[in-house]
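K.L.:
no sequence on this one, just coordinates:
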């Protein structure tokens, strides 16, 4: 029996013109005397030359004719996977066993029926080879099959188009196909081209399993967990559940290569790899705290693993269970009454099932209207008209991914909400809250946004887009602490001159270069004489006057120094994937700054996912609570703030015995899941000032090294020349606790902030900023602004790796709205860190 997955093209032509050019050779001369120099070529020589030229031209002409004409007719193997819904057969248990006589008899009929279908379609009949049935399932009987065609290259597109419309073709000619006595009757045929990446694998493995009530089936990639999955392999698991049940697939571990072009898992809502029934294609690394989970529309599912020749990755482990149709995870819709309530897509916040439709009718008191607020909305992307997956609110269809807190309202006391998913590609769905409101007073004691959202009056004209449509920031009168944009908007002063157009009309980026003629504008806004540029002195204070000076030696603070003494003028060359140093030392990075888990999209919250910030450390006073953060920079050393280790009365925080260290921690209430260490020594910077917070940095050495794993990895240390420019997005993370013992967040928090122009920041902070301090402010507003933690990292993404840009130091270190946080600038202390730690 043909196995269509066993081989790819049976003949691969040489397609490069160079192959033919290399085949043309000159014949060796048999008489050397004829090659002696003469006054002229002679009559015989001319004739021979003409003949040789003619032969060469004939050969080249023949090759060109073959290349541009006959080559088009070279045939390639095309595989199409599909299903046929047979209506005049009843399902038998024996159909689940491909070795049973019943299976083989029906499979033979299906193959015969398919041959007849293709023979009646001129575009297909001449190229058809054979079909094989892979499986049968219930709903009368559904046959899953593979059909093989050998198609000329020039006809591939035409055959693809014909196969995609085969159901419509059959609708016109169904009577002729079903008239013969004993023929199979069917009401639909669905087919699509098989993913070519599944072809020509050296190893093919197939498994079948049936779920049972209250029992989980274990599915693992080959070799898991002791060995990486094998290369160049196709593995398929056909899963079945009892009738009137659906299959739920939960991935407990998922760790594949990050590029889906190489290794990937596909989950299908069928028993064959039919692309029109694919639910998801996944690769990379997903956190166990935010696992992948899928639900089928019926009682079958196919899981497919495809790998290429390169890379060692652990693979996956999943559990498959069955759920009764109508159970909580797979149902939705109904009548909702009252003044408030919630509604979600099925299986939220995990992936909703395909081929699902639900309808809610929301009814509030007769004198009220309905407001629907989506805190999260992630529907599989479709066309602009939302003809695939969508949520319909009254007459409006919503699809794709919508901003947090999208609002829709009704004009009556009733609202209809419809959820719909088609046969392919699912997503995480939506979470919504409905509330009743008085039509004449939609926002009691609050500001009414143009999109009908309500926000506090205190948020009006504060520079932040709280409404989501900027209506709270229009028609404002800016005070002296704000940038007055020409378009009427007000923006925080610390966005001025950071290289980013925050106003939208570049008002905030005007008049930034106020230096006189003959002066150089430093990166921090300072003016110096042009003669001071490239004089090997840091006249600006931020080294910007010594950057890009076109010299390799001798090195200055603005140059990167390779281990072999070579100097680079390129900015931030380390760990960018390009070998700039001759000895490659700029790319000697190890595992620093890498995050193992694939970052999930998070809407409506700032909770970090487990493993997202594996260098984040929680510092506890021994047998007490979390008081400071820190960053892991090697298997032994941490970086934190010096103010975290200053003695407070009887509490000797400068002594290593006062501390407990938790690495790989995500939730403060689950300390037992983290790696606990004690300290060997604490080294605050000798020039730390408790009055100005200058030089606010300290080092901690663990009592024993930590072993790196998914949730514990070091962050990269930037070189002394590393530049973090104004306007660059960076991240602060922490549990939100203060040194005074305030209550902090239980789950690790994160917030996006932006580097602030140091000159502007110094003005805002009344001249308290030194050259060893970096200012950063939060990008997005929110009254729950405390997202940072003293001593914790200010993380900056380089070219694929995270670097430690700063240490949370003072000011509003929690990044409150309109208040910049102040961070210790790590590059300024790179030599000191190297001296004390060797890192």
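P.N.:
Cool, got the structure. Treat the numbers as computed from the prediction; the structure is a model and nothing was measured.

K.L.:
going by C-alpha atoms from here, please, whenever you check contacts or count neighbours.
P.N.:
Noted.

K.L.:
tell me where this structure has helices.
P.N.:
With helices called from DSSP state H, the chain shows them at 17-21, 42-68, 101-119, 122-125, 156-164, 166-178, 758-764, 830-837.

K.L.:
which helices and strands does the shortest one pack with?
P.N.:
Judged by 3 or more Cα pairs under 8 Å, 6 or more residues apart in numbering; DSSP states H and E, the packing partners of helix 122-125 are helix 101-119, helix 156-164.

K.L.:
list of residues touching that helix?
P.N.:
Surrounding helix 122-125, the residues in contact under the criterion Cα atoms under 8 Å, 6 or more residues apart in numbering are 118-119, 158-159, 162.

K.L.:
buried residues in that helix, which are they?
P.N.:
Of the residues in helix 122-125, those buried by neighbour count under the rule 16 or more other Cα atoms under 10 Å are 123-124.

K.L.:
and for the fifth one?
P.N.:
Using 16+ other Cα under 10 Å as the test for burial, helix 156-164 gives 159-160, 162-164.

K.L.:
and it, what does it pack onto?
P.N.:
Counting contacts by 3+ Cα pairs under 8 Å, 6+ apart, helix 156-164 packs against helix 122-125, strand 186-193.

K.L.:
against that first model, consider the following:
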């Protein structure tokens, strides 16, 4: 046999240590050794196989609760932890020495997958250097890339079991970002990657935002033409519960993205269902532009603009309520790089960039207005919304408009400024997060020697009618029209010199500002004050007899601390017969009755459309008052108003159906329009005929007492965003003096003038019953209540006969407190309007309608 050559390993310098030639004797000895080695190898193989089998049994049987994770992203973790035990950090990595290509725009490409694997491994290895973080590490994911060198967007999830809740405090932004910034760069170098990490960000993120490229995540490319996408299930059957979808939108380098929602209908609870939009492809809060929910009217579409070439849209649903969702359109637009402007015309206007779209983040704009030297500048904001969540508007530390060293932010219905000379500089700043609609400003030059010909000149630069001077309303915005006044006979003079309407006295609201209008309103020591302002003997409180006109003396009578009391006609009665001591318990989102009856039949008084807190003006918005009805008599057009209380029933005033003409009591003479916005267009309204008209049998056409009627429709209404019922209050419901309410209708725009085409609204407040009865010469009965305007500048009534007076309770629901009856509808200035008191007529309404 030939010789056997045995090769030994190389030494540390790479040289062979030795080569040995074996003899025949050595060969025999070698064979024995090989036999022994073979036996040992068999035994060793058996042990290895046994170990593998044991591991597999443990892995699949003993350890079922643990996640069998992707080995490339780290150790497996328990995913059954509660959501509040999950921590997710998202952010971006800026990479150098690598060029962005189109292959990085799609997760389906090999280039995307390879780079993502390298970065995910790098993140995992970096987190492994922190024993606390890595103990709960679940996974790291790269969701996308964009230009700017190359920007990679990442998130990492940690699952902390409830048994280790004390470790939650160890998860902080500073700890995570500190670790990544300290180690990830050198980790990339050690790994021999072909790029370097220039910078990295990471911040705590809602775990619901953690989409992976193979889940409900879409990559879209914006161009110069409009394109669209929708929420899942839009519009029918609507989006499913537990939706987690994201849309990454990219535009060309140097461009921006404009996103528009033609239709937006998501549950009106942003804790459950919402759309979040980011000025990034990472869902970091510091890049969040806005978060929206609710049903937006067509007059207030959501429109957002990015600062750069990327945008992320995230949609979350967690409620069991199904809504249509949204449709969205996006387009590539020029990037806003400069917004400085010099305005030299004597009048004009300007606005925040892209108005009425949400302005982009990271902006600084300047408008310099210059007029002739002998002139000054008057600036008024027709619209002003520069809000950020949880920001003190007295500080304006984030987004703001600055004029003459004064910063303005928040939402304002009235903002006017006058210059001190012929130049005014308006500055606008937006930071990197949370934008808003911005502003629309109108300016004009004026002669300081005659600033307001034929009008009163406010210190703010505004001009108001001379009739608004000393009328008790702050028409100028700075009270300058109410200073140094001589009060009229129908006014109360405050201690500070201001004049206020007499019917505002003793309404439990500090109208004067110094409390003098409420100073002499206290009752005697042996008396009790009703919510209406009336004083009664203390021994009459909770005696089972109504002594206050608003029955407040019997409304909250406790039974030795018990929430239930003996039943009277003034206490709220549950369907099980038990009565409550709580005032106004119905539909307040808090079950008070043991049988839950106080929270039943509460599908009312909510606006389907979501409106801004301040809409401004006297024109109503579309769907702002969805219970308003227009009653048309024959060919006369709009004649009276009414309110929706159910699919088949309306409430109106009895005086709309006089007996002087039998045709007014004939249901066939009337046509109703629900959901109507303008009297010039009936196409979007629901038209119904009347089946019956029922007038209160005790209606007095001379005194207007019991001025109420119920109208039955021939066909039921279909409730929608512009047609919805109003809540009727329980007979025990109280509307205290001073409460702010609204009256609506197509009333006259001027005294003896024509009716309004667009639905009108006016804010009023409930007036003290005693004061109102005095002002109205004792003609007010217990079945009537009064209200007066809260704001000035209103010369005539905006309400309709038969239309509703509505008040919003803390639950957010609107209740009908009154029906426009007499006193010039909703009242002229300094004269209250008189309404039928719905609580006093509630029993009769229920008898007729069952509602």
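P.N.:
Good, I have the coordinates. What you see is a predicted model, and the numbers here were worked out from it, not measured in a lab.

K.L.:
superposing both, give me the TM-score.
P.N.:
Overlay of the two chains. TM-score (TM-score structural alignment, normalised by the length of the first structure): 0.82; 769 aligned residues with a Cα RMSD of 3.8 Å.

K.L.:
with distance to residue 203 of the first structure added, can I get the buried residues of helix 156-164 of the first structure in a markdown table?
P.N.:
Compiled in a markdown table, the buried residues of helix 156-164 of the first structure are given as follows (distance: Cα to Cα, whole Å):
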| residue | distance to residue 203 of the first structure |
| --- | --- |
| 159 | 29 |
| 160 | 28 |
| 162 | 32 |
| 163 | 29 |
| 164 | 29 |
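
K.L.:
between which two of those residues is the distance greatest?
P.N.:
Taking Cα to Cα as the measure, the buried residues of helix 156-164 of the first structure reach their widest spread between 159 and 164, a distance of 8.5 Å.

K.L.:
residue 135 of the first structure is in contact with residue 110, isn't it?
P.N.:
No - applying Cα atoms under 8 Å, one finds residue 135 of the first structure not in contact with residue 110, separated by 11.2 Å.

K.L.:
okay, the helices and strands packed on helix 122-125 of the first structure in CSV with distance to residue 785 of the first structure next?
P.N.:
Putting those into CSV (distance: least, Cα to Cα, whole Å) gives the following:
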stretch, distance to residue 785 of the first structure
helix 101-119, 63
helix 156-164, 52
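
K.L.:
of those helices, which is nearest residue 211 of the first structure?
P.N.:
Residue 211 of the first structure sits nearest to helix 101-119 of all those, at 20.9 Å, using Cα to Cα.

K.L.:
return the set of buried residues in the closest one.
P.N.:
Across helix 101-119 of the first structure, burial judged by 16+ other Cα under 10 Å covers 102-104, 106-107, 110-111, 113-115, 117-118.

K.L.:
ranges for the strands of the stretch 201-350 of the first structure?
P.N.:
Remark: strands of the stretch 201-350 of the first structure, listed N- to C-terminal, are 203-210, 217-220, 233-240, 245-255, 264-268, 278-282, 285-286, 293-295, 300-306, 315-324, 334-337, 340-344; assignment by DSSP state E, counting those that start in this stretch.

K.L.:
quick check: the longest one compared with the second structure, mean distance?
P.N.:
Comparing strand 245-255 of the first structure with its match in the second structure after superposition yields a mean distance of 2.7 Å (mean Cα distance after the TM-score superposition for the first structure).

K.L.:
now the angle between strand 264-268 and that strand, please.
P.N.:
Compare the direction of strand 245-255 of the first structure with that of strand 264-268 by axes from the mean of the first three to the mean of the last three Cα atoms, to 10 degrees and you get 170 degrees.
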